[in-house]
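J.: structure of the sequence below:
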Amino acid sequence: MVKVVFLHPDLGIGGAERLVVDAALALQTKGHQVHIVTSHHDPSHCFPETSSGIIPVTVSGSWLPRSVFGRFLALFAYIRMIWASFYAVFFSQLDADVYFCDQVSMCIPVLGLFGRKPILFYCHFPDLLLSSHRTWLQKAYRAPLDWLEEKTTGLATKTVVNSHFTAGVYQETFKSIRRRPEVLYPSLNFESFDRVSPMTLNQVIEADMDTIDFVFLSINRYERKKNLALAIHSFALLKATLEKPNVHLIMVGGYDERLVENVEYFEELRKISASVNLDDSITFLRSPSDDIKTCLLKNCHTLLYTPANEHFGIVPLEAMYCQLPVIAVNSGGPLETVEDHRTGYLCHPTPEDFSDKMRYLYENRAVAVQMGQRGRERVVQNFSFQSFSNQLDDFVSTLVAN
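T.: This is a model prediction of the structure:
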């Protein structure tokens, strides 16, 4: 048995958090002992495995600010993770054999210098590429943080990434790190989607489902970089071309009222919907429960996935496993998960291209069904939780052995 201590900055609801939870569950199934240390964990806004006690969680540093008037988020994320790493090493008595950290690499030198145990770092995407560098003030603020990110990332014993796309970006960005990261694809825990949903679509949305025969679904955090407005504009264009527009769009997003961008962008999308007269044809949901999300994936007809250059994207896998064809932007992670014209379509990020494929699937239901079936087969063959568990177990066991 190996004791693995995870360090994650904010254990809320998102793709990175889902990956960390799945990694902990995977190592548990292999007989290892796991524990997550985080600076924030809200039992009302988290994955159920962390609130139910299945995965033990310790919060340290929640008293530290996240920002100053909405500014310096990255700096305070670094500070909070440094504090969490000191806690894990000196005060927690967790006695780790391996440390697993992700998102913020500033904890790595603390763990390496004082913890003296191997460190597995999961790089979802270089943070410096996700930050704004437009003005000279932003460049001055980010310069030391970007330098520290590269130097501290290079100190990890082993680095893994979520896709070959991210691996290429990683090497182009962190030029001083010569060791190529290995790819550990995120996975799905099929059991969570195989269970019977206690809810129906009529219970989830207020629209009259008796008058709707095709439902499009968008799932992503309410962040501008996810380009969710593309789904609304594409849907509006589709409706304008149909004689009987008996279609509906459900917009689902991770939402944290502490994050200004979530609040602002949600309202922006609502205004866009109203401006194209789609208030009655679009349902907006914020941070739905797992039961609601599963219900949507099992009862809608097609997933719209709008972010460009997405690092990986777990939602297309969830949709394909639930036999939904996926219409996604032709860049980033979906190039490795969605088979064009077989499990969905890879499109240019334009309403014209998206709406064209949306209309085709709407008018050719048999094709949509076949794509959904092939999508499920692809996920089972290539992205199973068992495959993910075996690969992660091998990484951890090798780190300890060496």
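
J.: switch to C-alpha atoms for all contacts and neighbour counts from now on
T.: Noted.

J.: Arg179: how many residues sit nearby?
T.: Counted by other Cα atoms under 10 Å, the residues lying close to Arg179 total 11.

J.: separation between it and Gly154?
T.: Per Cα to Cα, to the nearest Å, Arg179 is found 8 Å from Gly154.

J.: got the buried residues for stretch 270-286?
T.: Arg270, Ser273, Leu278, Ser281, Ile282, Thr283, Leu285, Arg286 (16 or more other Cα atoms under 10 Å).

J.: what about it, how long is it end to end?
T.: End to end - Cα to Cα - stretch 270-286 spans 12 Å.

J.: verify the contact between His248 and Ile212 for me.
T.: Yes. The pair His248 / Ile212 is scored as a contact, 6.8 Å apart, by Cα atoms under 8 Å.

J.: the two: which is more packed in?
T.: His248 (23 against 13).

J.: the more buried one belongs to a helix?
T.: No. Assessed with DSSP: H, G, I helix; E, B strand; the rest coil, His248 is strand; it does not lie in a helix.

J.: please provide the structure for the following sequence as well, for comparison with the first:
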Amino acid sequence: MHVVIVHPEQWNGGSDRCTVALIRHFVSQGHRVTWLTTMIDEYWKNHKFDGVEIREVGLKLHPGDWWSQNVALGWHMVFSNLNPDVAIIDHSASCVPMIKWRFPECKILFYCHFPQQLVTPSRFFLYRWYAKLIGIVEEELFGHIDQIFVNSNFTATQFCKVMPNIDKSKVRVVYPPCDIDWIVSASERPVSRAQRARNNDYTFLSMNRFWPEKRLDIIVEAAAILKRQGYKLHVQLAGSVMPHIPESRIYYELLQKMTEDLDVNDIVEFIPSPTDKVKFELYQKCDTALYTPPNEHFGIVPIEALDQRRPVIVCDSGGPAETVLENVTGTKIAKPCGELLAEAMLFHMNKREWPELDTEEGYAKQRQRLEKEFSTRGFCANIDRAIAEMFGSIDITDEQTTTPAQTTIVTQPVATEVYSKPQQYNKAAHNRRAQA
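T.: I've put the predicted structure just below:
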């Protein structure tokens, strides 16, 4: 087959690794693979994408504006020499009508990380109308897609709520591939905390993009609370700073100012844009991982922490609520709040053992779970089955559509209040946000 993958903005995130997994899989199966993208980040500059034709369509659009970018990539397909049998799209369905019009026999599989209408930021007045337009037409666009994969039960719930007229039989929950052996092949195997030297101070590691919705600010708040109570700890804030996206740089600068204002410079360390080698060295050196975004559609960090045999503290919402086992592989807090996070961090500092992570026998059970639910092999097998069904090669009738119990539709937070003026730390606004 000729497979075209439409994925704008190749950063270093969960969706980007899904793209890499798909490319490798289809190439290994002998298919012709074309990848359309608007940008490939420096992170991947030395990565070898063997066997795939990469068409990087350089566009001077606002980073993160996937709606417009996928429209542009769709137009590129329309006027190109491509003739795809299958198109795999993510981020936005804006290009679907033109692909269906130009290639009526092409089957489309969409991998949904979150409905676009729930993540489009309200940057300014006109952009808000733009976001409302997306909400109006998005359901119609998804109606033309042959198969829809969503990356968690939480995403499935939100998707079906905002697009109730979509045929539910099209929607299936398929967790992203999170096995990372190909990334850390040069690193040592995961080591439990019991097998390595003990840290002088209990070390917490946050591995996340510097982005307002990730709520890294509550980590700084929690560190300040614990320091005032006399506890000794070390907090590492590691993750990508995306220079092309203003919100990322602004938030990074805000966090640095917060550490000064709250007098935690001595215990909070910033590690911007670490390499993969450094990233997993940090996992091995830490005692607990932190993952603070609320209502995250999936969240790859808790799975990486599990793979590296480290407990994790997450918000009890979204994908992490599905993947973290309470008091077995981690701890959940009710909402993103500095006080609640400080309590959970203190609990971890006092908890000596995590048998499912520290012992070989316990970790073997978790490895089985990783390989069953979050492996590249399982992810690609689901892709193959969906494609076979779309072409009528097989009829999958024994799978049930997931109907999650979650009911709340949550739009992602936007850059307002404290984030709008990074040079001014507005404590009152920040407290209001934490309480919300």
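
J.: TM between them?
T.: TM-score for the superposed chains, counting by TM-score structural alignment, normalised by the length of structure 1: 0.85, backed by 378 aligned residues with a Cα RMSD of 2.6 Å.

J.: quick revisit: identify the farthest-apart pair in the buried residues of stretch 270-286 of structure 1.
T.: The span of the buried residues of stretch 270-286 of structure 1, defined through Cα to Cα, is set by Leu278 and Arg286 at 18.2 Å.

J.: contacting residues around the aligned residue in structure 2 for Ser105 of structure 1?
T.: Ser105 of structure 1 maps onto Ala93 in structure 2, with residues paired by TM-score structural alignment. Residues in contact with Ala93 of structure 2, defined by Cα atoms under 8 Å, 6 or more residues apart in numbering, are Trp67, Asn70, Phe110, Glu138, Leu141, Phe142.

J.: residue range for stretch 305-315 of structure 2 in structure 1?
T.: Against structure 1, stretch 305-315 of structure 2 falls on residues 319-329 (TM-score structural alignment).

J.: let's have the contacts of Ala93 of structure 2 in JSON lines, adding neighbour count, distance to Gln29 of structure 2 and secondary structure.
T.: Shown next, in JSON lines, are the contacts of Ala93 of structure 2 (neighbours: other Cα atoms under 10 Å; distance: Cα to Cα, whole Å; DSSP: H, G, I helix; E, B strand; the rest coil):
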{"residue": "Trp67", "neighbour count": "19", "distance to Gln29 of structure 2": "31", "secondary structure": "helix"}
{"residue": "Asn70", "neighbour count": "25", "distance to Gln29 of structure 2": "26", "secondary structure": "helix"}
{"residue": "Phe110", "neighbour count": "22", "distance to Gln29 of structure 2": "20", "secondary structure": "strand"}
{"residue": "Glu138", "neighbour count": "18", "distance to Gln29 of structure 2": "33", "secondary structure": "helix"}
{"residue": "Leu141", "neighbour count": "17", "distance to Gln29 of structure 2": "30", "secondary structure": "helix"}
{"residue": "Phe142", "neighbour count": "21", "distance to Gln29 of structure 2": "28", "secondary structure": "helix"}
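
J.: can you list those in a markdown table and add distance to Ile40 of structure 2?
T.: As requested, the contacts of Ala93 of structure 2 are exported to a markdown table (distance: Cα to Cα, whole Å):
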| residue | distance to Ile40 of structure 2 |
| --- | --- |
| Trp67 | 17 |
| Asn70 | 15 |
| Phe110 | 21 |
| Glu138 | 26 |
| Leu141 | 26 |
| Phe142 | 26 |
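
J.: out of the residues you listed, which is nearest to Glu213 of structure 2?
T.: For the contacts of Ala93 of structure 2, the nearest to Glu213 of structure 2 is Trp67 (19.5 Å; Cα to Cα).

J.: for the equivalent of that closest one over in structure 1, which non-adjacent residue is closest in space?
T.: Under the alignment by TM-score structural alignment, Trp67 of structure 2 pairs with Tyr78 in structure 1. The shortest distance from Tyr78 of structure 1 to any non-neighbouring residue, by Cα to Cα, 6 or more residues apart in numbering, is to Met106 (5.9 Å).
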